[in-house]
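**Student:** Need a 3D model of the following:
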Amino acid sequence: MAMALRSRVRSQLYTSTKECRRSRCPSWIFGAQSDYHSNQLTGRGYVPESQQFSGNVSGSKSRCFVQLGSKNIASSSAEIRLAIREPLQPRHIFQRSFSSETHVDAKAEEDPKQTGKNVWEWELAPGDLEVLENNLGSASSPDESVGNLYLRLAYEYVVTGESPEKILRCAEQALKIFNSKPAGEGDWESGRLGLTYHMIGLTYIKTEEFEKALTYLQKSRAILEDYMSKQPPADQGTEELRITNFSSSVLIGEALSSMGKPDEAVTHLRVAVREQEALLGSDHVNLGSSYRLIAETLTNAMKYDEALPSIQKAIEIHAKANGDESVEVAVDRRVLAVIYIGLEQHEEALAQHKLVRKILAGTDLSSQTVFVDIATADTEITLGKYDDAIASLETAVKQVEHGSAMHALALVNLAKVHERQGKKDDADKYAQQVIQILEKKVLTNSDPLAVAEGYTELAALYERLTKTERAIEMLKKAHSIYAPIPHQRHAVAGTQAQIGMLLLFTGKVAEAVPHLENAVETLEETVGEQNYALAMVLNQLGVANLELERLEDGITHFERAKGIFDEVLGADHDDTIAVARNLVNANFLLDRLDEAIKYQEEVVRAWEKKDDEDEFKGMLGDARMELMQLKNQRQETCQP
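**Tutor:** Reported below is the predicted structural model:
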């Protein structure tokens, strides 16, 4: 009996590796999931690329704001827009710093109207800015007022849309001057210094240098919090600094999200919302955008249950302030659709798509309905409504520019429809058209992220077409685009993991392991050690190690994966059950029958909670039988 049971366990290892990719039952590889898609690291709530925060209706996923045409409806400052959507104007904090006697050819000397005014009250025309900067550069001994003027110039360059290089040049000059003057403890100079760090950090956000941005923004918060703790709450300058501090929290959140650290990002964003509520009140319209940003960030972290209340709060606030058919509500509902897809509530997602399209059709953004049409089609494909999907995509194709990223996205979805209908040759034909578009964009280095996303979509399609080598080729192309981009580390991990999984499925286990190990390392750096995606990859790595006869290593990876699943999903989730079964088999192969029985008892308890669900009927009986066999094996082993 022992040999027969051991043989069955060994057979399960290899059969599951090759055949359980789309199994709904608890599997050795993925856990219970329907219609597995290699484009997603997890078995829960796969969100297709066309539904995620990309393309014309949703700016970069990593930046966490939604874009409609050329108009950014940002939930925080991508430029220097703060809680009340006005440029930062810290006049009061500078009142005590102004000196009309400067060592430069000051504006006041040329224009008597400027005499006696704070530098933030000077009337500066766009043409004045470079002249003033040149004059400041000739100062023989730059003092505090010169620093103030540099900071004012940096601010004006932000407002007028000048290049980040100009902004940084002036802000860093200001910082150099301010840092050369010792500030008194709790002095107003600390507030001014905090503002300067904030502006530099904000500019690095704009240039997508997120590590640098974090350094300056965190320094800004530390300085401003210390300064404000020593000031009267009613001080007007202090209130403006509180707005700046709130903005720094939001920008820190955006930077962390862009770096693929959504959990850390959400922590800072929640702090920002509390600060914003204290400043503006709980029903202020701008809180809606902040709640949306939290929802988007949680969605990127695949925490759909947590994201749902935040986006519902955003809809409530925006609808109350702007009406149910406002563009802000449309953007919120777009995010809500993505969350519903993650929760596998596809009918609800489809309803949201239709509401978004209706709202946009009645605005000057009606041209942007094409992205909604593509997202709608993707959901219709998932629901098996193929005729509806084709109609949506044909409408979209007529509106998009030929050869554009949106054209490629529409064609990918047409390929998906035909594959689902069994028309594999037609699906492959559309895929070839997409490749031609993407290759042209690679040559011109245009839309790199859109191109990378297109390749990952093609990889998923080719996997469904059982063209695994082609799928791996597409993933490697995507990986080569993501890899040099610092804030795409999470995407890098995704492609690494997907390549590893596909190699594992095709029996190329030794080749798969380095890809999976790299994915684990990258995910640990970006999303932390308690993330669902990390657990999924650890599970695959455990499978690979068992197939290579590295049983101890396999168990180590399974145990880490189970610890994460237990915390994130709970003991009775399908994926937690799957990794527990893996631990049963691995421990059995090492003759650790007590451990195997312990995990099998967990499996039985989990199925007992789910046995009334039709799709899992019979699982409990099988689990109990396996538990009995393990106990019998232990009894036989103990007999003399």
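
**Student:** From here on, just use CA atoms for contacts and neighbour counts.
**Tutor:** Will do.

**Student:** other SSEs contacting the helix or strand hosting Met501?
**Tutor:** If you go by DSSP states H and E, Met501 is part of helix 489-505. With contacts taken as 3 or more Cα pairs under 8 Å, 6 or more residues apart in numbering; DSSP states H and E, helix 489-505 sits against helix 2-19, helix 468-482, helix 509-526, helix 532-547.

**Student:** Give the buried residues for that helix.
**Tutor:** Buried residues in helix 489-505, counted by 16 or more other Cα atoms under 10 Å: 489-505.

**Student:** For burial, what's the neighbour tally of the residue nearest to Asp283 when sequence neighbours are not counted?
**Tutor:** Nearest residue to Asp283, sequence neighbours excluded (Cα to Cα, 6 or more residues apart in numbering): Ile317, at 6.5 Å. Using other Cα atoms under 10 Å, Ile317 has 23 neighbouring residues.

**Student:** same question, Leu551
**Tutor:** 18.

**Student:** Against Ile341, how distant is Lys18?
**Tutor:** 27 Å (Cα to Cα, to the nearest Å).

**Student:** Looking only at neighbour counts, state which of these two leads.
**Tutor:** Each of Lys18 and Ile341 has its neighbours counted (other Cα under 10 Å); Ile341 has more, 25 against 15.

**Student:** these two touch, right, the more buried one and Glu49?
**Tutor:** No: assessed by Cα atoms under 8 Å, Ile341 is found out of contact with Glu49, at 11.6 Å.

**Student:** list the contacts for the residue lying closest to Ile481 once chain neighbours are set aside?
**Tutor:** Using Cα to Cα, 6+ apart and skipping the chain neighbours, the partner closest in space to Ile481 is Ala452 (6.2 Å). Neighbour list for Ala452: 477-479, 481-482 [criterion: Cα atoms under 8 Å, 6 or more residues apart in numbering].

**Student:** Please give the structure of this sequence too, so both can be compared:
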Amino acid sequence: MRKASLILSPLRNSINPLSDKAISHFKALIFAHHFHSDFSLGHLERDPASEPHLKPCKNHHGLLYNKGYKQFQRSPCRNMDTIASKAPSISSRQRKIKEKEVLEEEFEAATSTDEILRAFEAMESAFDEKDKRLGLSCLKVGQHLDSVGEDPETTLNYATRALEILEFDGKDSLLVAMALHLLGSVNYALKRFNDSLGYLNRANRILQELELESCDFDIKPVSHAVQLLLGNVKTAMGRREEALVNLCNSLRIKESIFEPNSRELGVANREVAEAYAAVLRFKEALPLCLKALEIHNELLGQNSVEVAHDRRLLGVIYCGLEEHQKALEQNEMAQRVLKNWGLSSDVVEAEIDAANIQIALGKHEQAIATLRGLVQQTKKESGTRAMVFIAMAKALCHQEKFADSKRCCEIASGILEKKEIEQPTKIAEAYTEIAMLYETMNEFETAISLLKRALAICEKIPQEQHSEASTSGRIGWLLLLTGKVQQAIPYLESAAERLKESFGPKHFGVGYIYNNLGAAYLELERPHSAAQMFALAKDVMDIALGPHHVDSIETCQNLANAYCAMGSYGLAMEFQQKVIDAWASHGPSARDEFSEAHRLLEQLKNKGKQSSEGAPIKALPLSNSSKVTHSKIMALSDLEVS
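**Tutor:** Below you'll find the predicted structure:
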């Protein structure tokens, strides 16, 4: 039996996700914008009957209002006017209204946390629990506490109370959306991501309705904050492809708020570029990063730190696009700026990046020389030194100096295991990189051990679900490669589910995992299950990579092999012909593959003639737009059982 070809998914982590500072970016703007509208505490509607009926006296007696004698205004008892003035009588109801106005003014004037809380407590005792003004004050207190990083549980109480009051009032959807956004932010801080997502989706629906109604108020600041936080929450849940939609929405809204080349837009473009690069979508990341560079260059000059950060990200993107020379140029320009600013730690990281680019360009000796210099600049037990040794191990591995490379890997691993609690995400990425070097040196058991350590770290971090998926998939692939097929299947199945959650069911990585699952089932002599997995893999790869991509062709070949193992030679020949046609499109460069595919087709024809095949087994649907339905999958599984 011809064994299925294994395909290793090229998934890896390139950069960290967006920073959490984006979460509260617009809070001040939202409140400043909103409290200057008709919903300001000082402008809430009141019952006309409750207004004080006091009118100022039109006769200015004596010196009371004389600017030359201000002290008499403060001390009316010293008024020398001989006309007796009668103090107007104020009812208790009017007095309470006045007191409430004073409390509102004091609350509005409060700036520090202590002042705001004291002013709120005073309001709380004077206002009815369902008073809209109290709800608005709860919202302001909650937003302030959230922005300064106070205890999230305390903030949650104010946010929940604000929502209850504002929903009870039922007159202002925008305020309700703001309260929901606050609840989303607090739950995000508490790592209750599902709750956060629920509140934010509700807020988003309200804002979409308001946009359709063409309300009198500009809802853009609130919409921006909601979209940005949705992006961060989905990133934290590992749903990065979905997060990109919200992050792009937030950028689009921000572009309509700020000046075209404002600094805020420069940072926003770079952050969305980082998000695209994190899911290996470098083509989409490139124009955004170039836009950020253009804005920062114009506003701050080419020697600014922001420009240096843009250039470092450009280096990552150009590496992803395999334009390594451009990446090196950007890195060198970034290093010059960082050195001028005295940012030594950033300079070291940029030099490590440069060494990795030199390795990609085949300049191994140059990279090693750079890295040897960096060893002297880093602390003995620092994470940065571990990264230097990993890069050096990579260069030595490329030179096939495996003993030296392993020694560097051991030094790096020894440092990293002491840092797992401090920097779990970076350590997991580093373990994965070292494991890949051991793979290259055919040290598969060591590689699997390191990957399992990385997986154990990723499983504890919700936002690393995509890393968990790719690590699990790699472990499964290595177990399959080393003949531990039964052990490989759970890792591959877990990887498929996590990848679908993170990137969607049609991501190319999902196709690679399905292909390897098919290979595992074929190895276990379960051809029906294998055909099911290969069919799913082909469906994904034809969409994600195109039917003529090398890996798509290999998957089609695997499917033909599975049908052959089932004894369904007619279907096997059908897919073998697809393989031949696909290799033919590659021209002379694929002459050997084309010849081998023809040989296999002739072999299938001979087997078909010799076979007394019974009722034909139906193939799974494989059109580019089709989806394999649950019933068809179950039917194929039933065939295997019978």
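
**Student:** Mind telling me the TM-score for this superposition?
**Tutor:** Scored against TM-score structural alignment, normalised by the length of structure 1, the superposed chains reach a TM-score of 0.79; 564 aligned residues with a Cα RMSD of 3.3 Å.

**Student:** The helix holding Met501 of structure 1: average distance to aligned residues in structure 2?
**Tutor:** For helix 489-505 of structure 1, the mean deviation from structure 2 after alignment is 1.3 Å (mean Cα distance after the TM-score superposition for structure 1).

**Student:** repeat for stretch 213-223 of structure 1
**Tutor:** Taking mean Cα distance after the TM-score superposition for structure 1, the mean distance separating stretch 213-223 of structure 1 from the aligned residues in structure 2 is 1.6 Å.

**Student:** Next, count neighbours for the aligned residue in structure 1 for Lys363 of structure 2.
**Tutor:** Alignment note (TM-score structural alignment): Lys363 of structure 2 maps to Lys385 of structure 1. Neighbours of Lys385 of structure 1 under the rule other Cα under 10 Å: 14.

**Student:** do the same with Ser141 of structure 1
**Tutor:** 9.

**Student:** Leaving out chain neighbours, which residue sits closest to it?
**Tutor:** Nearest residue to Ser141 of structure 1, sequence neighbours excluded (Cα to Cα, 6+ apart): His103, at 7.1 Å.

**Student:** wait, doesn't the one you found sit right on Ser138?
**Tutor:** No: the criterion here is Cα under 8 Å, and His103 of structure 1 misses it with Ser138 at 9.2 Å.

**Student:** the more surrounded of these two?
**Tutor:** His103 (16 against 12).

**Student:** Report the contact partners of the more buried one.
**Tutor:** 139-143.

**Student:** Which helix or which strand is home to it?
**Tutor:** Using DSSP H and E, His103 of structure 1 is not contained in any helix or strand.

**Student:** Which part of structure 1 matches stretch 510-524 of structure 2?
**Tutor:** Stretch 510-524 of structure 2 covers residues 534-548 of structure 1 once aligned (TM-score structural alignment).

**Student:** What residues sit buried inside the matching stretch?
**Tutor:** Buried positions in stretch 534-548 of structure 1, judged by neighbour count with 16+ other Cα under 10 Å: 534-547.

**Student:** how far is that stretch from where the chain is centred?
**Tutor:** The chain centroid and the centroid of stretch 534-548 of structure 1 are separated by 24 Å under Cα atoms, centre = their mean, to the nearest Å.

**Student:** now do stretch 411-426 of structure 2
**Tutor:** The answer for stretch 411-426 of structure 2 is 23 Å, by Cα atoms, centre = their mean.

**Student:** who's in contact with it?
**Tutor:** Under the contact criterion Cα under 8 Å, 6+ apart, stretch 411-426 of structure 2 has outside partners 381-383, 385-387, 389-390, 427-428, 430-431, 457-458, 464.

**Student:** I'd like to know how far the residue nearest to Ile481 of structure 1 sits from Gln67 of structure 1.
**Tutor:** Distance of Ala452 of structure 1 to Gln67 of structure 1, computed by Cα to Cα: 19 Å.

**Student:** repeat for Ile341 of structure 1
**Tutor:** Counting by Cα to Cα, the gap from Ile341 of structure 1 to Gln67 of structure 1 is 20 Å.

**Student:** Can you tell me the element the closest residue to Ser40 of structure 2 other than its chain neighbours falls in?
**Tutor:** Excluding the flanking residues, the one nearest Ser40 of structure 2 by Cα to Cα, 6+ apart is His34, at 7.0 Å. If you go by DSSP H and E, His34 of structure 2 is part of helix 27-35.

**Student:** Many thanks, I have nothing further to ask.
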